[in-house]
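*Asks:* Generate a structure from the sequence data that follows.
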Amino acid sequence: MVTIANEHLQAEINLHGAELSSLKGDDGTEYMWQADPQVWARHAPVLFPIVGALKDDEYHYQGQTYHMTRHGFARDMDFEVLRQEDNAVELVLTDTAESRAKFPFAFRLVLSYRLAGNSLEVGYSVNNPSHDDELYFSIGAHPAFSLPLDAESAYDEYTLTFDPAETRTHIPLDGKYADYAQRDEQEVGQQALSHELFKDDALIYELNGEETTMSLKSSKGGHGVALTVSDAPYVGIWSNYPVPGNFCCIEPWWGIADAPDASGELTEKRGINRLAPGGTFVQGYTIKTF
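*Replies:* Alright, predicted model coming up:
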């Protein structure tokens, strides 16, 4: 476990999965879900090298078939500390024989966490160290924010607010697959939270790379949290159902689950990122606490 802190916040990051496991305010408020194993035993897994599920948990690349389960393997691998300061840390994961059995690419994945004021800045850097081969990958975030954040509030007194509020493409799920054939347009502004909101699994919207802030606030005031992402194509909003969890995930994604009719070819996968030899992909998001 690695701990970073400033005058407003303290964050704990587990080297296993480079997972943010705690984000506490100076008054002791814990903003992250504490991974109750009876509900959902994670805090904020890193989704790499896929986001969501592959059709039949497999894909094809250069005539070979590879098997990989939902959200990939990075969340279950041990990262190493690349560098650390009082208020910041960088963690790195590189390909191994174990990873290549599922994902036949060289890669260098760096997760950065930096506290600035009352915010946590999270960064992703994916480098393709190969001199010859392109790297195909997706990456995404899955932070679960604990709700309620005040003893005076209840889960269903929170609202999820999108800024800007506008019409967005909603992509429903068919089981664990993203059903593009059934996508529709929805006005997305303020949404009252309830556990039943997630009875059909995650709510998925296209962001189209537009800077968007998604906030969780109680109608009674008090503490809240906001996540801002400037260049993500998708976001997922999720909580556990039917076993209710007192958390809400806000998940910026640079990738998405396969559609029910996906070909299975990695190079044709919707939302896949394609990185040239020697290239680096840099993205991230910011969590603001209040």
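
*Asks:* Every contact and neighbour count from this point should use C-alpha atoms.
*Replies:* OK.

*Asks:* what helix or strand is Glu7 on?
*Replies:* Using DSSP states H and E, Glu7 is not contained in any helix or strand.

*Asks:* and it, what does it touch?
*Replies:* Contacts for Glu7 (C-alpha atoms under 8 Å, 6 or more residues apart in numbering) come out as 26, 117.

*Asks:* How much space separates it from Asp26?
*Replies:* 7 Å (C-alpha to C-alpha, to the nearest Å).

*Asks:* One more: Leu203?
*Replies:* In terms of C-alpha to C-alpha, Leu203 sits 32 Å off from Asp26.

*Asks:* Assign a three-state SS to Arg75, would you?
*Replies:* Secondary structure assignment for Arg75 (DSSP: H, G, I helix; E, B strand; the rest coil): helix.

*Asks:* Count residues in the vicinity of it, would you?
*Replies:* 20 (other C-alpha atoms under 10 Å).

*Asks:* same check, this time on Val282
*Replies:* Residues contacting Val282 under the criterion other C-alpha under 10 Å number 10.

*Asks:* Check the gap between it and Gly264 for me.
*Replies:* Distance of Val282 to Gly264, computed by C-alpha to C-alpha: 26 Å.

*Asks:* Next, the second sequence, to be compared with the first:
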Amino acid sequence: MTTTISNSKLSASIKHAGAELFSIKDNQNNEYIWEGNPDFWGKHSPVLFPIVGTLKNNTYIIKEKEYQLPRHGFARDMEFELIEKTENKAIFSLKSSEETLKKYPFEFELQLIYTLTENSLNLEYKITNNSNEKMPFSIGAHPAIALPGNFEDYALQFEKEEELKYYLLENDLISSKTKVLKTVNNEVSLNYDLFKNDALIFKTLDSKSLNILKNSKPYVKVDYKDFPSLGIWTKENAPFICIEPWLGYSDTDENTGDLYKKEGILILDENKKISVKFSITIL
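*Replies:* Next up is the predicted model:
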């Protein structure tokens, strides 16, 4: 099943499977979300929960018991319930179940709230800990912005002038090796060589938004003020770029497995909730 919301400037369509955004169109019918061709990457904009990235040996420990979670967790592969719908807003919910408790021993509710305002799609993640104990988790976004035409006609323009230090992945884990993304006027021209070692992982950034430029003109803006970390990724020769606001990231090789002590993890108190937002604006 799918749900579509709209206003005078945009429409957005969301699959109930994973509550995954798969389309943003303007009123000229231009598409801004990657089509999901499995020859490159068969997803569009999955939610990453209750982890972001990869666990060492895909394993973690809670109270001396081992659990397994796949890369980026399980929420993206589960059916969400549509619990509210208006013309320009849709709210989807995923609640813990017997199935999730086998992988992640916490009672929770995850809501994805999509709202169109003018030429922006605002996405809110609302996480509630319904357990009687502290709940460790990460949450992240993975929207793939479609880049029609020549990939090298596009550039990323960061909000602030800063040293763009990113961490390299080794066997899907974050290594201690870093590089610095060179900029000119806060801009980075896109080319596939940037991603020959997989995603660019920024643990922290001063910039809380970036513009995607097409032939030096504004194309799409992503705002992520609630998210300290950012991933940027594409596949060789694929006509998209993923701009991924994160709270959390992959394990390092030194990780002990204790989820409460994982680098970048959030700890939500019992019977508390947290909300974080980001937006995609068509320029």
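
*Asks:* How many residues are close by whichever residue in structure 2 pairs up with Lys269 of structure 1?
*Replies:* Using TM-score structural alignment, the equivalent of Lys269 of structure 1 in structure 2 is Lys262. Look at Lys262 of structure 2: counted by other C-alpha under 10 Å, it has 20 neighbours.

*Asks:* In structure 2, which residue sits furthest out from the middle?
*Replies:* When distances are taken from the C-alpha mean of structure 2, Glu64 lies farthest, 29.7 Å away, according to C-alpha atoms, centre = their mean.

*Asks:* What's that one aligned with over in structure 1?
*Replies:* So, by TM-score structural alignment, Glu64 of structure 2 is matched to Gly63.

*Asks:* what residues are up against Phe80 of structure 2?
*Replies:* 16-19, 92-94.

*Asks:* what do you get if the cut-off is 6 Å, keeping everything else the same?
*Replies:* 16, 19, 92-94 (C-alpha atoms under 6 Å, 6 or more residues apart in numbering).

*Asks:* Just send the residues you listed back as a markdown table, with distance to Ser176 of structure 2 too.
*Replies:* Formatted as a markdown table, the contacts of Phe80 of structure 2 follow (distance: C-alpha to C-alpha, whole Å):
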| residue | distance to Ser176 of structure 2 |
| --- | --- |
| His16 | 38 |
| Ala19 | 34 |
| Phe92 | 38 |
| Ser93 | 37 |
| Leu94 | 35 |
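
*Asks:* now those in a markdown table, with secondary structure?
*Replies:* A markdown table is the format used below for the contacts of Phe80 of structure 2 (three-state DSSP):
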| residue | secondary structure |
| --- | --- |
| His16 | coil |
| Ala19 | coil |
| Phe92 | strand |
| Ser93 | strand |
| Leu94 | strand |
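
*Asks:* hmm, which of the residues you listed are the buried ones?
*Replies:* When the contacts of Phe80 of structure 2 are checked for burial by 16 or more other C-alpha atoms under 10 Å, the buried set is 16, 19, 92-94.

*Asks:* Could you pull up the average distance between the strand ranked longest in structure 1 and structure 2 after superposition?
*Replies:* Longest among the strand segments of structure 1 by residue count, using DSSP state E, is strand 158-170. In the superposition with structure 2, the average deviation recorded for strand 158-170 of structure 1 is 1.4 Å (mean C-alpha distance after the TM-score superposition for structure 1).

*Asks:* same for that strand, what does it pack against?
*Replies:* strand 184-192, strand 203-206, strand 212-218 (3 or more C-alpha pairs under 6 Å, 6 or more residues apart in numbering; DSSP states H and E).

*Asks:* Run through who's touching the shortest one.
*Replies:* I take that to be strand 203-206 of structure 1. With C-alpha under 6 Å, 6+ apart, strand 203-206 of structure 1 has contacts from 169-171, 233-237.

*Asks:* Between the residues you listed, identify the one with the most neighbours.
*Replies:* Of all these, the most densely surrounded is Val235 (28 neighbours; neighbours counted as other C-alpha under 10 Å).

*Asks:* Just say which of the helices and strands packed on strand 158-170 of structure 1 is most tucked in.
*Replies:* Stretch with highest mean neighbour count among those: strand 212-218 (a mean of 22; mean count of other C-alpha atoms under 10 Å).

*Asks:* now that one: which residue numbers in structure 2?
*Replies:* By TM-score structural alignment, strand 212-218 of structure 1 lines up with residues 208-214 in structure 2.

*Asks:* residues in contact with Leu82 of structure 2?
*Replies:* 91-92.

*Asks:* what's the answer for Leu110 of structure 2, then?
*Replies:* 93-94, 126-127.

*Asks:* End to end on stretch 28-39 of structure 2, go ahead and measure it.
*Replies:* By C-alpha to C-alpha, the extent of stretch 28-39 of structure 2 from end to end equals 28 Å.

*Asks:* contacting residues around it?
*Replies:* So stretch 28-39 of structure 2 is contacted by 23-25, 42-44, 144-146 (C-alpha under 6 Å, 6+ apart).

*Asks:* how about the strands of the stretch 1-150 of structure 2, start to end?
*Replies:* Counting by DSSP state E, counting those that start in this stretch, the stretch 1-150 of structure 2 has these strands, from start to end: 2-6, 10-15, 20-26, 59-62, 65-68, 81-85, 89-95, 108-117, 120-129, 135-137, 139-140, 144-146.

*Asks:* mind checking the end-to-end distance for stretch 158-178 of structure 2?
*Replies:* End-to-end distance (C-alpha to C-alpha), stretch 158-178 of structure 2: 19 Å.

*Asks:* cool, stretch 62-72 of structure 2 as well?
*Replies:* Stretch 62-72 of structure 2 end-to-end distance (C-alpha to C-alpha) = 18 Å.

*Asks:* again with stretch 102-115 of structure 2
*Replies:* Start-to-end, stretch 102-115 of structure 2 (C-alpha to C-alpha) is 33 Å.

*Asks:* Ok, stretch 17-29 of structure 1 next?
*Replies:* OK, stretch 17-29 of structure 1 end separation, C-alpha to C-alpha: 24 Å.
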